[in-house]
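1. No sequence on hand, only this structure:
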């Protein structure tokens, strides 16, 4: 593969990886926004209702403690729903990008240009050209 081809594939792989990661970040942000909305509105009303229901049996302090334990459990569930998930396509795109960039870094553009200009076996042809140039230079001296 030529240098520009390697860099092109690396850029496409990076684009795919970034698009996939943006989808993941967007989903996580949506879950967190839903958790925040529920936390602000729903919990407020639930607290009032729960305190009013539990207060005759357990007193105000006991009812508040029970409601607080429910809040902690709900927060744990929402935190688990928002955790990062493994995306095998994004991981494969990252591996492909790294491979293409490593291959591009290992390429020699001068050798590639000589191979393109002189055919598939540049070393013997370049040796003959270099030998002819040296012989001409030595004849002039």
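-> Noted; the coordinates are in hand. The shown structure was predicted, so the numbers you read here are calculated from the model rather than taken from an experiment. Numbering: from 1, shown residues only.
2. going forward, measure contacts and count neighbours with C-alpha atoms only.
-> Noted.
3. and residue 93, how many neighbours does it have?
-> Neighbours of residue 93 under the rule other C-alpha atoms under 10 Å: 22.
4. Second structure follows, compare the two:
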């Protein structure tokens, strides 16, 4: 019964981890899309206004270079915000719970594999050797 509860707990923790990780990626993609839309639409209006304003005192070429420098700064700031990836503490904890539950399932399985040959064996010596070999194999499989 405990093994089933541990497996259920591991499955729930894994589902929560995937849900939270997916939510983080969706937020990151949304921020990137918003940054792109903002960069395209707002900068078009800023270009027009800045070029008109800057051409009063400067040549059209120098006005265009100033606007391009401002575009570069805005794109760098928005790109940095979109590329930033913070780890979700709930997803990390869910992964730890899943790993602990699966480790306990492996330990329980190893113990059961060690005891079962003893119960089935006619001779105690033969049962102990079989139990030791089975426990070693299950232990190696559980660590992978």
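-> That came through fine. No experiment lies behind these values; they were computed from the predicted model shown.
5. where does the TM-score land?
-> Their TM-score after superposition, calculated using TM-score structural alignment, normalised by the length of the first structure, is reported as 0.72; 121 aligned residues with a C-alpha RMSD of 2.6 Å.
6. tell me the contacts of the residue nearest to the spatial centre of the second structure?
-> Closest residue to the average C-alpha location of the second structure: residue 21 at 4.5 Å, with C-alpha atoms, centre = their mean. Counting by C-alpha atoms under 8 Å, 6 or more residues apart in numbering, residue 21 of the second structure makes contact with 88, 91.
7. 7 Å instead?
-> Counting by C-alpha atoms under 7 Å, 6 or more residues apart in numbering, residue 21 of the second structure makes contact with residue 91.
8. measure it to residue 27 of the second structure for me?
-> Separation of residue 21 of the second structure from residue 27 of the second structure (C-alpha to C-alpha, to the nearest Å) stands at 10 Å.
9. re earlier: in what element of secondary structure is the residue nearest to the centre of the second structure found?
-> In the assignment (DSSP states H and E), residue 21 of the second structure maps to helix 2-54.
10. Report the mean deviation for that helix after fitting onto the first structure.
-> Compared with the first structure after fitting, helix 2-54 of the second structure has a mean deviation of 1.3 Å; criterion: mean C-alpha distance after the TM-score superposition for the first structure.
11. next helix or strand past that helix?
-> According to DSSP H and E, the helix or strand after helix 2-54 of the second structure is helix 60-83.
12. and that following helix with helix 2-54, angle?
-> Calculated by axes from the mean of the first three to the mean of the last three C-alpha atoms, to 10 degrees, helix 60-83 of the second structure forms an angle of 170 degrees with helix 2-54.
13. which other helices and strands contact helix 60-83 of the second structure?
-> With contacts defined as 3 or more C-alpha pairs under 7 Å, 6 or more residues apart in numbering; DSSP states H and E, the packing partners of helix 60-83 of the second structure are helix 2-54.
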